[in-house]
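K.L.:
below is the structure, and that's it, no one-letter string:
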């Protein structure tokens, strides 16, 4: 039995105060308070389908809009995942998933390469889902990618309903993350790179 990989990160700025705790070897339990209902729903998809225990409390300047809150949660979650993953020895490293929801279908591919990059191709059919601005999906994943040190490819392959489009993206991200962060019993203690470092 390996030691559980956990981390807690606190991020405080003039715009947001955010606390994120993760357990990468969890069961998908989440406690989420961002002040944006649909965003909480999406974060719950990451926890549930990634089997990550996730505790996120965010207080942001929502009287302006959700931009700072969503982006800074992505940053803080990325920092927490990077801490919890540690030296990456034994990590599967790569993960991918296709997830459908009715007419919508999304693909997410992730690499814990240490080289951050977000490559996202999504044409949302609506600008808003509840109080959530769909443009902030990019900001969340860019914050995550930059601070987790991952290369992340996100493609919505089809979909007519913005809620369905977003949900397939976040579910696929959770599944891909779960795969990439799984410890490979055949390479425990080994950095998954021919360079010997990530």
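P.N.:
All right, it came through fine. These figures come from a predicted structure and were not determined experimentally.
K.L.:
could you use CA atoms for every contact and neighbour count after this?
P.N.:
Noted.
K.L.:
residues contacting residue 108?
P.N.:
Shown in contact with residue 108 (CA atoms under 8 Å, 6 or more residues apart in numbering): 96-98, 152-155, 169, 172-173, 176.
K.L.:
in TSV: those, plus neighbour count and distance to residue 8.
P.N.:
TSV is the format used below for the contacts of residue 108 (neighbours: other CA atoms under 10 Å; distance: CA to CA, whole Å):
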residue	neighbour count	distance to residue 8
96	21	26
97	20	27
98	19	29
152	27	23
153	18	26
154	22	26
155	18	30
169	29	25
172	28	24
173	30	21
176	25	22
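K.L.:
what's the farthest-apart pair in those residues?
P.N.:
98 and 152 (13.9 Å; CA to CA).
K.L.:
what is the end-to-end distance of stretch 116-132?
P.N.:
Distance across stretch 116-132, first residue to last, is 25 Å (CA to CA, to the nearest Å).
K.L.:
repeat for stretch 102-119
P.N.:
24 Å.
K.L.:
and for stretch 104-120?
P.N.:
Span of stretch 104-120 from end to end, CA to CA: 16 Å.
K.L.:
relative to residue 180, how far out is residue 174?
P.N.:
10 Å.
K.L.:
the two: who's more crowded?
P.N.:
Just comparing residue 174 and residue 180: by other CA atoms under 10 Å the higher neighbour count belongs to residue 174, 26 against 19.
K.L.:
what helix or strand is the more buried one on?
P.N.:
Element membership for residue 174 (DSSP states H and E) is helix 162-181.
K.L.:
helices or strands next to that helix in the packing?
P.N.:
helix 37-50, strand 94-101, strand 104-111, strand 151-158 (3 or more CA pairs under 8 Å, 6 or more residues apart in numbering; DSSP states H and E).
K.L.:
second one coming, line it up with the first:
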């Protein structure tokens, strides 16, 4: 299975994440930032990636930044040599009362954008 666990601890935050790329979309998110928690839960649900995440820190924006860094590194590590996947993917779907678009690029560039 393509899965991994990662811990990122700095003077500002501590983030623990476990991902299973061959999961069923189960999300267990424990962080104080409700919107970010909601978005990661949706990401897990619709990508069918199991994500277990616990994040704590001094300021919400530090927690969000380090969570994104840790989650990205965990996904990259779980992909291994990335054989059998394409570098990017995208979708636009009607969801509730809106039209949602998502694009994911696994190029390894070190930034996160919502």
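P.N.:
Okay, I see it. All of these numbers come straight from a predicted model, not from anything done at the bench.
K.L.:
need the TM-score between these chains.
P.N.:
Here the TM-score for the pair of chains, by TM-score structural alignment, normalised by the length of the second structure, is 0.88; 114 aligned residues with a CA RMSD of 1.9 Å.
K.L.:
if we can go back for a sec, can you list the contacts of residue 108 of the first structure in TSV and add distance to residue 74 of the first structure?
P.N.:
Formatted as TSV, those follow (distance: CA to CA, whole Å):
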residue	distance to residue 74 of the first structure
96	19
97	20
98	22
152	13
153	16
154	15
155	18
169	15
172	16
173	13
176	16
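K.L.:
which of the residues you listed show up in the second structure as well?
P.N.:
Retained in the second structure: 96-98, out of the contacts of residue 108 of the first structure (criterion both residues aligned by TM-score structural alignment, their matches' CA atoms under 8 Å).
K.L.:
apart from its chain neighbours, what residue comes closest to residue 41 of the second structure?
P.N.:
residue 27 (5.4 Å; CA to CA, 6 or more residues apart in numbering).
K.L.:
just tell me what that neighbour corresponds to in the first structure.
P.N.:
The equivalent of residue 27 of the second structure in the first structure is residue 30 (alignment by TM-score structural alignment).
K.L.:
I'd guessed its match sits against residue 53; true?
P.N.:
Yes - using CA atoms under 8 Å, residue 30 of the first structure is in contact with residue 53, at 5.6 Å.
K.L.:
quick check: neighbours shared by the two?
P.N.:
By CA under 8 Å, 6+ apart, the residues touching both residue 30 of the first structure and residue 53 are residue 47.
K.L.:
coming back round to it: can you give me the distance of the residue nearest to residue 41 of the second structure to residue 44 of the second structure?
P.N.:
From residue 27 of the second structure to residue 44 of the second structure the distance is 6 Å (CA to CA).
K.L.:
among those two, which residue is more densely surrounded?
P.N.:
residue 44 (24 against 21).
K.L.:
so what corresponds to that one in the first structure?
P.N.:
By TM-score structural alignment, residue 44 of the second structure lines up with residue 47.
K.L.:
any idea how far the match of residue 27 of the second structure is from residue 20 of the first structure?
P.N.:
Residue 30 of the first structure is 11 Å from residue 20 of the first structure, by CA to CA.
K.L.:
any idea what sits nearest the residue most central in space within the second structure, other than its immediate chain neighbours?
P.N.:
Centroid-nearest residue in the second structure, with CA atoms, centre = their mean: residue 71, separated by 4.4 Å. The shortest distance from residue 71 of the second structure to any non-neighbouring residue, by CA to CA, 6+ apart, is to residue 17 (6.6 Å).
K.L.:
helix or strand for the corresponding residue of the first structure for that neighbour, which one?
P.N.:
Applying TM-score structural alignment, one finds that residue 17 of the second structure aligns to residue 20 in the first structure. In the assignment (DSSP H and E), residue 20 of the first structure maps to strand 16-23.
K.L.:
what residues are up against residue 98 of the first structure?
P.N.:
105-108, 172.
K.L.:
need the max-distance pair from the residues you listed.
P.N.:
105 and 108, at 10.4 Å, using CA to CA across the contacts of residue 98 of the first structure.
K.L.:
ok, back up a step: joint contacts of residue 27 and residue 44 of the second structure?
P.N.:
50-51.
K.L.:
now stretch 74-87 of the second structure, how far from the centre of its chain.
P.N.:
14 Å (CA atoms, centre = their mean, to the nearest Å).
K.L.:
so which bit of the first structure is it matched to?
P.N.:
The aligned range for stretch 74-87 of the second structure is 80-93, by TM-score structural alignment.
K.L.:
how near is residue 38 of the second structure to residue 113 of the second structure?
P.N.:
15 Å.
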